[in-house]
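>>> fold the following, please.
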Amino acid sequence: MADPEIRDDREKGRLEAYVDGMFAGHVAYFTLDFDPAALVPVHTIVEPMFEGKGVASSLVRSFYAMAAREGVPVVPLCPYAAKWAQRHPDEAPVPPAELVQEAERQLTRHPGL
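Next up, the predicted model:
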């Protein structure tokens, strides 16, 4: 399978993957309203026909690369993204505890994020 094409839809809070023009999955995220700001992935979802083909990993790797380009940390509240970060510490710096706490607070206050 070819590497997925990754598209950021910041307005919708979705980093989307496409394989051969077909939607393959996405990372749902929000931008932490805090100083410093951060990007917070909350769900990684892959379409059934693309499961087990590296789409989720490509999405999360791209998410971390996007955050690095923007100079902001990632607070992985998504279980898949958190596990991926543990396996790839060279690509996924651990966020400060205060950012994690604030991201959890914002998600609790606004569960639709």
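>>> from now on I want contacts and neighbour counts done on CA atoms only, so please keep to that.
Will do.
>>> what sits up against the helix or strand where Pro41 lies?
Under the criterion of DSSP states H and E, Pro41 resides in strand 38-46. Residues outside strand 38-46 that contact it (Cα atoms under 8 Å, 6 or more residues apart in numbering) are 24-32, 55-56, 67, 72-81, 99, 103.
>>> skip the chain neighbours and tell me the closest residue to the most centrally placed residue in the chain.
What sits nearest the mean C-alpha location of the chain, by Cα atoms, centre = their mean, is Pro41, with 3.8 Å. The shortest distance from Pro41 to any non-neighbouring residue, by Cα to Cα, 6 or more residues apart in numbering, is to Tyr29 (4.1 Å).
>>> for the comparison step, fold the sequence that follows:
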Amino acid sequence: MEPRITDRPERSRYEIVVDADAGGDATETAGFAEYHLSEGEIAFIHTEIDPRFGGRGLGGLLARGALDDARDRGLRVLPYCPFIRGWIGKHPAYADLVPPERRARFGL
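All right, here's what the predicted structure looks like:
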């Protein structure tokens, strides 16, 4: 199974879930992106990938999935998290999610 990104609003975070075993019978949360949601804005505050899953590109998949969901929901993005901010900087097609008047604050 491919990694999947799920919004967990009860935990205020997006999670990336991967197969825990070769047979694909169990899954495990490999990482998460914490956020604060308020009045049409989603502020990303912390992103973390479990070191056991490092080097697989899961952080980028998580960022893309979370930002795609924010776009689909019409949310403005405030990338306080350095990882999310850096990812947007490397993928300028996502910079439009950050309100124009706040981009300079985030170096975008």
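>>> next, the TM-score between them, please.
In this superposition the chains share a TM-score of 0.80, using TM-score structural alignment, normalised by the length of the second structure; 97 aligned residues with a Cα RMSD of 2.0 Å.
>>> what range in the first structure does the top helix by length along the second structure sit on?
Secondary structure assigned by DSSP state H gives helix 58-72 as the longest helix of the second structure. Counting by TM-score structural alignment, helix 58-72 of the second structure lines up with residues 55-69 of the first structure.
>>> picking that back up, trace the residue nearest to the centre of the first structure over to the second structure, please.
Pro41 of the first structure maps onto Phe44 in the second structure, by TM-score structural alignment.
>>> the longest helix of the second structure against the first structure, how far on average?
Compared with the first structure after the fit, helix 58-72 of the second structure shows a mean deviation of 0.7 Å (mean Cα distance after the TM-score superposition for the first structure).
>>> what comes into contact with that helix?
Counting by Cα under 8 Å, 6+ apart, 3, 5, 7, 14-16, 30-33, 42, 47-49, 76-77, 84, 87, 94, 97 sit against helix 58-72 of the second structure.
>>> residue contacts, the nearest residue to Arg8 of the second structure once chain neighbours are set aside?
Spatial nearest neighbour of Arg8 of the second structure, chain neighbours left out: Tyr14 (5.7 Å); criterion: Cα to Cα, 6+ apart. Under the criterion of Cα under 8 Å, 6+ apart, the neighbours of Tyr14 of the second structure are Ile5, Thr6, Asp7, Arg8, Phe32, Ala33, Glu34, Tyr35, Leu62, Ala66.
>>> show me where the first structure has helices.
Remark: helices assigned in the first structure by DSSP H are 55-70, 79-87, 97-109.
>>> what packs against the last one?
Of the remaining helices and strands, those touching helix 97-109 of the first structure by 3 or more Cα pairs under 8 Å, 6 or more residues apart in numbering; DSSP states H and E are strand 22-32.
>>> by contact count, what packs against the strand it packs on?
Looks like strand 22-32 of the first structure contacts strand 14-19, strand 38-46, helix 55-70, helix 97-109 (3+ Cα pairs under 8 Å, 6+ apart).
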